[in-house]
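Asks: Task: produce atomic coordinates for the following.
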Amino acid sequence: ERKHHQTQTTCWDHPKMTELYQSLADLNNVRFSAYRTAMKIRRLQKALCLDLLDLSVAQNTFEQHKLNNNNQLLSVPDVINCLTSIYDGLEQEHKDLVNVPLCVDMCLNWLLNVYDTGRSGKIRVLSMKIGLLSLSKGHLEDKYKHLFSQVASAGDTCDPRQLGLLLHEAIQIPRQLGEVAAFGGSNIEPSVRSCFQLRCIQTVVQMTQQQQIRR
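Replies: Below is the predicted model of the structure:
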């Protein structure tokens, strides 16, 4: 049992997860927030063995489990079922690195801490996807594409509501690590507006350039 003093909530953590959180706290003396957050996420990623999980494998697992409805609520057994598929596959390739029961317990613990702070025993499909993809192995550009595809409409388009969903789920990871203040806080609306204002400016510039070319 772990008491979170800022929110006055009580969470149940696996003993190994408690050790991990203590080791993450040791990184708080890293001066720059971007480096500090990156180091925490890297340590978390390796502890959960998600640095071994390819983006495409994660996506294929979601499809195999028919996780197509992002608003669907998954119970703990549903999450365990998906995580077991992921870690069984990783164990086959990395027998010396992956302890399936421990990895499943740790990753479940982390997902619930990030996306089920009220401990309802359920998390949304989108939450689990964003959490796992964010910590998976892959080039940054490929990771952006996979994350974007989770909320995009047909034709690879994204409106402010969809982008807001993506940013909301993504920001929960640094929030849970105590680093959200360095990235604008939990309010994602300014970031969404900024993205679409920039897009509008780019569109106007492109239209102006096309008109000049025609002349």
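Asks: use CA for all of it now, contacts and neighbours both
Replies: Fine.
Asks: For the longest helix that the chain contains, buried residues please.
Replies: When the chain is scanned for its longest helix (criterion: DSSP state H), the result is helix 189-214. Within helix 189-214, the residues that qualify as buried are Val192, counting by 16 or more other C-alpha atoms under 10 Å.
Asks: could you say what helices and strands it packs with?
Replies: Packed against helix 189-214 by the contact rule (3 or more C-alpha pairs under 8 Å, 6 or more residues apart in numbering; DSSP states H and E) you find helix 160-176.
Asks: quick check: angle from the helix it packs on to helix 189-214?
Replies: 130 degrees (axes from the mean of the first three to the mean of the last three C-alpha atoms, to 10 degrees).
Asks: quick one: the helices in this structure?
Replies: For the chain, the helices defined by DSSP H occupy 15-25, 33-47, 55-64, 76-93, 100-115, 125-135, 140-151, 160-176, 189-214.
Asks: Highest mean neighbour count out of those?
Replies: Most buried of these by mean neighbour count (mean count of other C-alpha atoms under 10 Å) is helix 125-135; its value is a mean of 22.
Asks: helices or strands next to it in the packing?
Replies: helix 55-64, helix 100-115, helix 140-151, helix 160-176.
Asks: Now do that helix against helix 76-93, angle only.
Replies: Counting by the same axes, to 10 degrees, helix 125-135 lies at 30 degrees to helix 76-93.
Asks: run this one through as well so I can compare:
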Amino acid sequence: MKLLLVEDEPLLMEEMERYLSEQGYRCEKATNFAEGEEKIALYEYDAIVLDITLPGGNGLKLLELLKKQHKEAGVLIVSARDSLTDKLAGLGLGADDYITKPFHLEELNARVNAILRRKSFSGHNRILIDDLVIDTTAQEVRWQDAVIALTRKEYELLLYFIVNKNRVVSKQSIAEHLWGDHYDMADNYDTVYVHTMNLRKKITALSGIDYIKTVYGMGYKFTAP
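Replies: The predicted model follows:
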């Protein structure tokens, strides 16, 4: 997944780039309006983290440009402002979400992933991987005609893996996704391990395929065509 970070505060940019890169994203940077304008015009991104207040222009103008060019990137607006007017303006121009400074990097990651998940599944209620069928309307998973009985957390975990297909995801990022601000409940990430192992066993039992690989010292990877 490729991200564009548009932010003029050097320390915040450094922190966001480091943290999101650790989560497996490929990050590009723009530190002012002109750089953001150039990158949006020339390149495609899966998501853009966009500050409103930038040297040389307003981030909302970049959002307008993005939509005029019919780019498909999801947009998370970041701003020190906490006014309803700014939020409505950004969302009205097509932004997917809005986060106010200061924020935790874990929350930033969770919101970016939520945007990517919505973009990945938009307009589709059936996801097909080999003979593995995920019905997002019924929230049901099948291998061919056989139902794979998953708990809610196992189902959410499977969708998270599919959104991040062929990319290593850490135990921390899984815990943040499944429990949000309460992810500390997964003490030492043992709960993440249990959920992941149960999901692997249930899918492998019917399919004979272990899609979820352990990447030692890093996390897990869902590998599929």
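Asks: Mind checking the TM-score on these two?
Replies: Superposed pair, TM-score by TM-score structural alignment, normalised by the length of structure 1: 0.32. Supporting alignment: 121 aligned residues with a C-alpha RMSD of 5.7 Å.
Asks: follow-up on the earlier one: looking at the helices of structure 1, which is nearest to Arg2 of structure 1?
Replies: Smallest distance to Arg2 of structure 1 across the helices of structure 1 (C-alpha to C-alpha): 8.1 Å, for helix 15-25.
Asks: Tell me which residues are up against the closest one.
Replies: By C-alpha atoms under 8 Å, 6 or more residues apart in numbering, the residues outside helix 15-25 of structure 1 that reach it are 40, 43-44, 47, 106, 109-110.
Asks: JSON lines please, covering those and showing distance to Glu189 of structure 1.
Replies: JSON lines is the format used below for the contacts of helix 15-25 of structure 1 (distance: C-alpha to C-alpha, whole Å):
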{"residue": "Lys40", "distance to Glu189 of structure 1": "26"}
{"residue": "Arg43", "distance to Glu189 of structure 1": "29"}
{"residue": "Leu44", "distance to Glu189 of structure 1": "28"}
{"residue": "Ala47", "distance to Glu189 of structure 1": "32"}
{"residue": "Met106", "distance to Glu189 of structure 1": "32"}
{"residue": "Asn109", "distance to Glu189 of structure 1": "29"}
{"residue": "Trp110", "distance to Glu189 of structure 1": "26"}
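Asks: Can you tell me which of those is closest to Ile201 of structure 1?
Replies: Taking C-alpha to C-alpha as the measure, Ile201 of structure 1 sits nearest to Lys40 out of the contacts of helix 15-25 of structure 1, at 35.7 Å.
Asks: coming back round to it: possible to save the helices of structure 1 as CSV with distance to Arg2 of structure 1?
Replies: As requested, the helices of structure 1 are exported to CSV (distance: least, C-alpha to C-alpha, whole Å):
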stretch, distance to Arg2 of structure 1
helix 15-25, 8
helix 33-47, 18
helix 55-64, 30
helix 76-93, 20
helix 100-115, 11
helix 125-135, 22
helix 140-151, 31
helix 160-176, 14
helix 189-214, 32
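Asks: Go through these and name the closest to Thr9 of structure 1.
Replies: helix 100-115 (11.0 Å).
Asks: relative orientation of the closest one and helix 15-25 in degrees?
Replies: For the pair helix 100-115 of structure 1 and helix 15-25, the angle between their directions (the same axes, to 10 degrees) equals 60 degrees.
Asks: those strands in structure 2, which residues are they?
Replies: For structure 2, the strands defined by DSSP state E occupy 2-6, 26-30, 47-51, 53-54, 57-58, 74-79, 97-100, 126-129, 132-135, 140-143, 146-148, 168-169, 212-215, 219-222.
Asks: what would those look like in JSON lines with mean neighbour count and distance to Leu199 of structure 2?
Replies: Compiled in JSON lines, those are given as follows (neighbours: other C-alpha atoms under 10 Å; distance: least, C-alpha to C-alpha, whole Å):
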{"stretch": "strand 2-6", "mean neighbour count": "23", "distance to Leu199 of structure 2": "27"}
{"stretch": "strand 26-30", "mean neighbour count": "17", "distance to Leu199 of structure 2": "28"}
{"stretch": "strand 47-51", "mean neighbour count": "24", "distance to Leu199 of structure 2": "28"}
{"stretch": "strand 53-54", "mean neighbour count": "20", "distance to Leu199 of structure 2": "44"}
{"stretch": "strand 57-58", "mean neighbour count": "14", "distance to Leu199 of structure 2": "45"}
{"stretch": "strand 74-79", "mean neighbour count": "24", "distance to Leu199 of structure 2": "29"}
{"stretch": "strand 97-100", "mean neighbour count": "18", "distance to Leu199 of structure 2": "30"}
{"stretch": "strand 126-129", "mean neighbour count": "14", "distance to Leu199 of structure 2": "16"}
{"stretch": "strand 132-135", "mean neighbour count": "18", "distance to Leu199 of structure 2": "13"}
{"stretch": "strand 140-143", "mean neighbour count": "18", "distance to Leu199 of structure 2": "11"}
{"stretch": "strand 146-148", "mean neighbour count": "15", "distance to Leu199 of structure 2": "9"}
{"stretch": "strand 168-169", "mean neighbour count": "22", "distance to Leu199 of structure 2": "15"}
{"stretch": "strand 212-215", "mean neighbour count": "16", "distance to Leu199 of structure 2": "9"}
{"stretch": "strand 219-222", "mean neighbour count": "20", "distance to Leu199 of structure 2": "12"}
